[in-house]
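**Student:** after the sequence you'll find the predicted model.
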Amino acid sequence: MGSFSIWHWLIVLVIVMLVFGTKKLRNIGQDLGGAVKGFKDGMKTFEEPKEQIQQSSATAEKTVDVQAKDVNK
């Protein structure tokens, strides 16, 4: 009972296609794909400032603060 064979999934697919129709399923697929794409784009814009902060801290670590010493003392 825990696993379904390919025949079970094919029967479920046929029933879903009969109930909803192919046009409705296509629209659902497009909407779902658009939502996933929007989510990925949102995550990319969220990660960009984080990368910029890491880059600026990396350049700050490379700078060296030096004090001049008076050699004539």
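**Tutor:** Alright, I've got the coordinates. Numbers count the residues shown, from 1 in each chain.

**Student:** switch to C-alpha atoms for all contacts and neighbour counts from now on
**Tutor:** Will do.

**Student:** next one: stretch 39-57 to chain centre, how far?
**Tutor:** 11 Å (Cα atoms, centre = their mean, to the nearest Å).

**Student:** pasting the second one now:
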Amino acid sequence: MAGLSIWHVLIFAIVVILLFGTSKLKNLGKDVGGAVKDFKKSIKDEEATAASLTEPRTLEHQNNHTDVNSTVKH
């Protein structure tokens, strides 16, 4: 009997609800959910930024992004 039974979990849940109340637990759930959502969004944005910084640059790519009025003399 080293593991948790359903009765242990049920008693723990009842004690937590009695201590904090359902409104505080609901607000806590919203806050944690919002934090996880923001974290996932920031990770996705950072990966997109890192991917754009690590893409290989070619001479054609550099020439396409130079000023149209500039000329290169060789």
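**Tutor:** Noted; the coordinates are in hand. This structure is a prediction, so every number in the text was calculated from the model and none was measured.

**Student:** after superposing, what score do the chains get?
**Tutor:** Overlay of the two chains. TM-score (TM-score structural alignment, normalised by the length of the first structure): 0.69; 58 aligned residues with a Cα RMSD of 1.6 Å.

**Student:** what is the longest helix of the first structure by residue count?
**Tutor:** helix 22-62 (DSSP state H).

**Student:** residues near residue 17 of the second structure, how many?
**Tutor:** Close neighbours of residue 17 of the second structure, defined as other Cα atoms under 10 Å, add up to 14.

**Student:** how about residue 25 of the second structure?
**Tutor:** Based on other Cα under 10 Å, the number of other residues close to residue 25 of the second structure is 13.

**Student:** spatially nearest residue to it (excluding sequence neighbours)?
**Tutor:** Here the nearest residue to residue 25 of the second structure in space, its sequence neighbours aside, is residue 17; by Cα to Cα, 6 or more residues apart in numbering that works out to 7.7 Å.
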